[in-house]
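Asks: Got a sequence here, can you model it:
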Amino acid sequence: MKPKNVVAGAHGMTAQAWKKHANPWSVWTRFAAIPAFELAVWSREWIGWWSLAGVALVVIWLWLNVHLFAAVEPTNWAARGIYGEQLHVDGKAPAAHRVVLRLLIVAGLIGFAFIAWGLIALEIWPVVLGTVLLVLAQLWRIDRYGLLYEQHQSESR
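Replies: Below you'll find the predicted structure:
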């Protein structure tokens, strides 16, 4: 099974869950989880092992997030992006989209590596650089997924 399908399965991504995840509140609050996670890990300096409670809360939030909000139709940028992501996970992305999406995933992983380095070493600049890379890559991916969705819609007519 492909990693993207494993992640979708772990989140219980049914057709209804995808519609709920497409809610802009779901999309933007997942972005808010990035600095919350970083703060939770960094807080080990101040509160020791209790920092794991903050990490756990963020992880629980990320799992619950895709199920909490009202289902929406693809009428805005974020929703079209998530609908496009569903097409990609379902294997309906043309090769040109898959190449760009893989490059953006690599960029996001590089950002994540900088974040991990910064959090392990307690250095702020890698955390900031990694966060910027991760967020920009994710925003670009959502935009690309939106293009995929719109292309799929125009081909379906």
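Asks: make it CA atoms for all contacts and neighbour counts henceforth
Replies: Fine.
Asks: so what's Phe31 closest to, chain neighbours aside?
Replies: Distances taken as C-alpha to C-alpha, 6 or more residues apart in numbering place Val135 nearest to Phe31, at 7.5 Å, with adjacent residues excluded.
Asks: please give me the structure for this one as well, since I'd like to look at both together:
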Amino acid sequence: MNQLGRATERAMGMNDSVWERHANPWSGWSRVAILPMLAIAIWSRVWIGWWSLIPITILIAWIWINPRIFPRPKSVDNWMSQGVLGERIWLANKPGSIADHHIRVARVLTIIAGLGTLIFVGGLIWLNVAATLFGLAVSMLGKLWFIDRMVWIYKDQQSSTK
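Replies: So this is what the prediction gives:
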């Protein structure tokens, strides 16, 4: 499962500088809004037809631009920054750097978020409001809970290096 995360990291061009900027809480929190906005943009095909490709394209571009546009945070003493830094530790996957109980929970949360995303996508394809909203809620709950676990991983690493 970490392989998918690392592949995404490579596709996004996430280097040290980009990760530092992405640790800005504005970057993390503004990305949380992407999935609901994407749902509206995709659903807008019903109202505006092919013009819906404009907001969809803008949101896809924002996914790539977002971790680059914000400055490095002045402090990482906040939940979102620590979650992003924990995710970087998770993706590095250095042997012994993450406790087994975190690995198990993070994998389960990734599966939950993935299943929610499948339901979300199905709802968008079939224009089913209930499936779209349920999938969105499950996906976002899984992702936010995953970020919370990444905060634990970050704090564990910080306490072990002191």
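Asks: Got a TM-score for the two of them?
Replies: Once superposed, the chains reach a TM-score of 0.94 (TM-score structural alignment, normalised by the length of structure 1), with 157 aligned residues with a C-alpha RMSD of 1.3 Å.
Asks: In structure 1, what residue corresponds to Ile56 of structure 2?
Replies: Under the alignment (TM-score structural alignment), Ile56 of structure 2 maps onto Val55 of structure 1.
Asks: Just the element for its match, please.
Replies: helix 51-68 (DSSP states H and E).
Asks: again with Val18 of structure 2
Replies: With DSSP H and E as the test, Val18 of structure 2 turns up in helix 16-22.
Asks: how about the equivalent of Asp77 of structure 2 over in structure 1, secondary structure?
Replies: Counting by TM-score structural alignment, Asp77 of structure 2 corresponds to Thr75 in structure 1. Secondary structure assignment for Thr75 of structure 1 (DSSP: H, G, I helix; E, B strand; the rest coil): coil.
Asks: about what we covered before: number of nearby residues for the residue nearest to Phe31 of structure 1?
Replies: As a burial measure, Val135 of structure 1 scores 17 neighbours (other C-alpha atoms under 10 Å).
Asks: For the particular helix or strand that has it in it, give me the average deviation versus structure 2.
Replies: Element membership for Val135 of structure 1 (DSSP H and E) is helix 124-156. Here helix 124-156 of structure 1, set against structure 2 after superposition, deviates by a mean of 0.8 Å using mean C-alpha distance after the TM-score superposition for structure 1.
Asks: Where does that helix end up in structure 2?
Replies: Mapped onto structure 2 using TM-score structural alignment, helix 124-156 of structure 1 spans residues 129-161.
Asks: same thing with stretch 104-115 of structure 1?
Replies: Going by TM-score structural alignment: stretch 104-115 of structure 1 matches residues 109-120.
Asks: residues in contact with that stretch?
Replies: Applying C-alpha atoms under 8 Å, 6 or more residues apart in numbering, the external contacts of stretch 109-120 of structure 2 come out as 131-143, 145-146.
Asks: And that stretch, what's buried?
Replies: Under the neighbour-count criterion of 16 or more other C-alpha atoms under 10 Å, stretch 109-120 of structure 2 has 109-120 buried.
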